[in-house]
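Chemist: I'd like to go over a predicted model; first the sequence, then the structure.
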Amino acid sequence: MANYLIYILFAAGLIMILKGGDWFVDSAIWLGELTGASMGLIGATLISFATALPEFFVSTLASKDGFSEMAIGNAMGSIICNIAIVISICVIIRPIKIEDSKFDNKAFMMLIFMSLFYFFASDGLISKGEGFILILLTIPFMLLNFYNPNKSKKPRKKIDLQKIGVNLGVNIFKFLVGGFLIIYGADILVNTGVEIANLFRIPKKVISLTLLALGTSLPELTASLSATLKYKPDISVSNIIGANILNITLVIGVSAIVNPTGLIVMPSSINMDIPVALLFMIIFILPGIFHKKIGRLTGLLLSSSYLIYIISLF
């Protein structure tokens, strides 16, 4: 494959994932508003699922094809990017005041799930059984959101029944076509990512932690930045926590199950990438728990730490 064609296809796959994720987010927000769900609930569930789909398909396809290091690298890289880039950009632009009463519970849940994943990965293999356990962890997270939602103080908007039929058709179209674009774009992204790694003789894990992770984290950036600018911090924070939890549970869990031998974890991931992700989580959640605010100083600390981490990969 000609070098220029590899880059074109990589860009095309990235654009397909972004557009597909954008349409998924639109349809998720529409459904949430239609049902009158709170912004925190929408961000932690519908939008988190929508924005985590690129990581899900990229990692599961990579694992199915036998590229365990790409599956792990994409998931860990996405978690790191979500915190060190997405949250950093949001809080540097506008510090986020924590209004979600369940922030502490969700934050601790994210940290506990990550620690459990670290324990599973410590022997160098995420078995199918451990992958199944990770998937099951999605259940308590969803129960926390659905059975303990924030009560919206704003009155529910009156629904125009005459417009539901038209909007329903449009959003079903966005859901189906967006899903196709994400799946097909993820397949292109994995294949071209391997080609680029081979072309420059860069380890596949490094490509996964940088190019793939940054690309698949763009939907989270778009959704969270938009929510921050619209003074809806519950969506931006809940979206990132939810997406990170789904990366640990669904993305890693399903990736372990679809791989015939289980998900092999490289020593560098055990010794560096996973501990870095844990450290970034702690830096992210502590100000929110103790001060109920994530400020610019936290954003600058995370972004500068991320730069050091990226430099250390090369």
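Modeler: Received it, and whenever you're ready, just let me know what you need.
Chemist: use CA for all of it now, contacts and neighbours both
Modeler: Noted.
Chemist: can you give me the strands in this structure?
Modeler: 96-97, 125-126, 263-264, 293-294 (DSSP state E).
Chemist: List the contacts of the last one.
Modeler: When contacts are defined by C-alpha atoms under 8 Å, 6 or more residues apart in numbering, strand 293-294 is touched by residues 91, 95-98, 284, 287-288.
Chemist: Nearest to S238 among those?
Modeler: I98 (9.9 Å; C-alpha to C-alpha).
Chemist: May I have the residues that are in contact with that closest one?
Modeler: I98 touches 233-234, 288, 292-294, counting by C-alpha under 8 Å, 6+ apart.
Chemist: Distance-wise, check Y309 relative to R296.
Modeler: For Y309, the distance to R296 equals 20 Å [C-alpha to C-alpha, to the nearest Å].
Chemist: do the same with S122
Modeler: Counting by C-alpha to C-alpha - S122 and R296 are separated by 34 Å.
Chemist: the more surrounded of Y309 and R296?
Modeler: More neighbours surround R296 than the other of Y309 and R296, with 18 against 15 (other C-alpha atoms under 10 Å).
Chemist: Please list all residues in contact with the nearest residue to the more buried one once chain neighbours are set aside.
Modeler: Excluding the flanking residues, the one nearest R296 by C-alpha to C-alpha, 6 or more residues apart in numbering is I92, at 4.6 Å. Each residue near I92 by C-alpha under 8 Å, 6+ apart is listed here: 295-297, 299-300.
Chemist: Filter those residues down to the buried ones.
Modeler: 295-296, 299-300 (16 or more other C-alpha atoms under 10 Å).
Chemist: These into TSV, with extra columns for distance to L278?
Modeler: TSV is the format used below for those (distance: C-alpha to C-alpha, whole Å):
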residue	distance to L278
G295	20
R296	20
G299	16
L300	18
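Chemist: quick one on the thing from earlier: and which of the contacts of I98 is nearest to F24?
Modeler: Closest to F24, out of all of the contacts of I98 and judged by C-alpha to C-alpha, is D234, at 19.0 Å.
Chemist: Next, the contact list for the closest one, please.
Modeler: Here D234 is in contact with 39-40, 43, 98-100 (C-alpha under 8 Å, 6+ apart).
Chemist: again, only this time at 6 Å
Modeler: 40, 100 (C-alpha atoms under 6 Å, 6 or more residues apart in numbering).
Chemist: before we move on, what about the one 5 residues further on?
Modeler: Shown here is N239, whose contacts under the criterion C-alpha under 6 Å, 6+ apart are 43-44, 48.
Chemist: adding another structure so you can compare the two:
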Amino acid sequence: MAFLMVLAGFVLLFFSGNWLVKASVQIARHFKISTLVAGITVVAFGTSAPELIVSLNAVFDGVPDISVGNVIGSNIANIALVLGMVALIMPISVKKDSSVFFDWLIMLIASLLFLLFVQNHKLELYEGILFMVFISLYLFYSVYKSRQKMGRSGEIILAPDMKMISAIGLLSIAAIGLYFGSELLVKGVIEIAKGFNISERVIGISVVAFGTSVPELATSIIAALKKETAISIGNIIGSNIFNILAILGITSILKPIGVSQELISVDIWWMIGVAILLLLTLLPMKRSIITRWEGLIMICTYILYMIILFT
């Protein structure tokens, strides 16, 4: 029964996350918001919505290790597994004028700030507020730069394909799906963890994190098959920034989060290490290409981490 709950939760989160992104983009078009700006704000929130709802549910259900482990595990999976698989399908070329390196720096700063804040084994209300201030400044700057870029490129704002009432209806269905999907997923994995005597930390970093990363995985692989790999790296880094600053920020504002010693001394360092591995694959910065071999190294790193986690 627990496995069926987890499977149903995954399916609901996957489809609801996609519906949320689709509906949000349509609403953004109704308000004449450009694709670039919508991608940074609306889509970033949409792809991170499963992580947010799961993390909130886990904290209020009294299993904070699943909440924090979900964010850490998702960030590791997004780079080592998702980008690794994309590079394996099609090498990822990064344009010289892209914001990837700036975004990577923000991701690293957010990760180090997270590590600093949890040294007392808690993420407090004021720290959540600081995270939200940081993400607000980052989004404001990103939107400003995107509008500048849009002005230079003369981007045309696309007309919506859906009526406003239909988009709002789809958004509502997606929100309901995310809620029930996260409920099923969290309750299912708690039962599995108890049945197999697996810690909540391990189940949060592995199973829950993989499940909430499925939308990014599917989207990135489709982009790679269409030879649009440049989309993947920007979305993944943006999602990782959102996971730390927005998800942990919102969650800790609503309820302070307890953080176990193993998450602090082991898993956060793996998250930072994988971020540094990504930077190494992007060197030299003048002509960055993540090759298939580098993609394979990323995937092997993820497999190694999972083996260590379960042994």
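Modeler: Nice, thanks for sending it over. Model, not experiment: these values are computed from the prediction.
Chemist: TM-score of the superposed pair?
Modeler: Scored by TM-score structural alignment, normalised by the length of the second structure, the superposition of the two chains gives a TM-score of 0.90; 303 aligned residues with a C-alpha RMSD of 2.1 Å.
Chemist: Out of the strands of the first structure, which one sits most buried?
Modeler: A comparison of the strands of the first structure by mean neighbour count, using mean count of other C-alpha atoms under 10 Å, puts strand 263-264 on top with a mean of 26.
Chemist: Where in the second structure does that strand align, residue-wise?
Modeler: Aligned using TM-score structural alignment, strand 263-264 of the first structure spans residues 257-258 in the second structure.
Chemist: swap in stretch 175-194 of the first structure?
Modeler: Under TM-score structural alignment, the match for stretch 175-194 of the first structure is residues 171-190.
Chemist: Which residue in the second structure aligns with V206 of the first structure?
Modeler: Checking TM-score structural alignment: V206 of the first structure goes with V202.
Chemist: roughly how far apart are the closest residue to that match other than its chain neighbours and T301 of the second structure?
Modeler: Distances taken as C-alpha to C-alpha, 6+ apart place L309 nearest to V202 of the second structure, at 6.6 Å, with adjacent residues excluded. According to C-alpha to C-alpha, L309 of the second structure and T301 of the second structure sit 12 Å apart.
Chemist: one step back: give me the mean deviation of the match of strand 263-264 of the first structure from the first structure.
Modeler: Per the superposition on the first structure, stretch 257-258 of the second structure and its aligned residues are separated by 1.5 Å on average (mean C-alpha distance after the TM-score superposition for the first structure).
Chemist: For that stretch, give me every contacting residue.
Modeler: Contacts of stretch 257-258 of the second structure (C-alpha under 6 Å, 6+ apart): 64, 121-123.
Chemist: 7 Å - rerun?
Modeler: 59, 64, 121-124 (C-alpha atoms under 7 Å, 6 or more residues apart in numbering).
Chemist: and those as TSV, adding distance to L263 of the second structure?
Modeler: Listed next are the contacts of stretch 257-258 of the second structure as TSV, based on distance: C-alpha to C-alpha, whole Å:
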residue	distance to L263 of the second structure
V59	15
P64	11
H121	9
K122	11
L123	13
E124	16
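Chemist: Between all of the residues you listed, which two are separated the most?
Modeler: Using C-alpha to C-alpha, those span at most 14.4 Å, a distance reached by V59 and H121.
Chemist: Might one say that L189 of the first structure is in contact with F10?
Modeler: Yes. Look at L189 of the first structure against F10 with C-alpha atoms under 7 Å: they come within range, at 5.5 Å.
Chemist: More neighbours: those two, which one.
Modeler: In terms of neighbours (other C-alpha under 10 Å), L189 is the more surrounded of L189 of the first structure and F10; the figures are 28 against 25.
Chemist: And the residue nearest to R296 of the first structure, how close does it get to I207 of the first structure?
Modeler: Counting by C-alpha to C-alpha - I92 of the first structure and I207 of the first structure are separated by 27 Å.
Chemist: G13 of the first structure too?
Modeler: Applying C-alpha to C-alpha to G13 of the first structure and I207 of the first structure gives a distance of 15 Å.
Chemist: Please identify which of these two sits among more neighbours.
Modeler: G13 (24 against 21).
Chemist: what's the matching residue for that one over in the second structure?
Modeler: That one, G13 of the first structure, aligns with G9 by TM-score structural alignment.
Chemist: List the residues that contact that match.
Modeler: Per C-alpha under 7 Å, 6+ apart, neighbours of G9 of the second structure: 181-182, 184-185.
Chemist: try 8 Å
Modeler: 180-185.
Chemist: which one of these is nearest I241 of the second structure?
Modeler: Once C-alpha to C-alpha is applied, the member of those that ends up nearest I241 of the second structure is S182, at 21.1 Å.
Chemist: The nearest residue to that closest one once chain neighbours are set aside - how many residues pack around it?
Modeler: Using C-alpha to C-alpha, 6+ apart and skipping residues adjacent in sequence, the residue nearest S182 of the second structure is V54, 4.9 Å away. Neighbourhood size, V54 of the second structure [other C-alpha under 10 Å]: 28.
Chemist: In this structure V54 of the second structure contacts F180, no?
Modeler: No. V54 of the second structure is not in contact with F180 according to C-alpha atoms under 8 Å; the separation is 9.8 Å.
Chemist: rewinding a little: so V59 and H121 of the second structure - more neighbours on which side?
Modeler: V59 (21 against 15).
Chemist: Without its sequence neighbours, what residue ends up closest to that one?
Modeler: Counting by C-alpha to C-alpha, 6+ apart, the residue nearest V59 of the second structure is S67, at 6.1 Å.
Chemist: Trace the one you found over to the first structure, please.
Modeler: S67 of the second structure maps onto A71 in the first structure, by TM-score structural alignment.
Chemist: same question, Y144 of the second structure
Modeler: Aligned partner of Y144 of the second structure by TM-score structural alignment: Y147.
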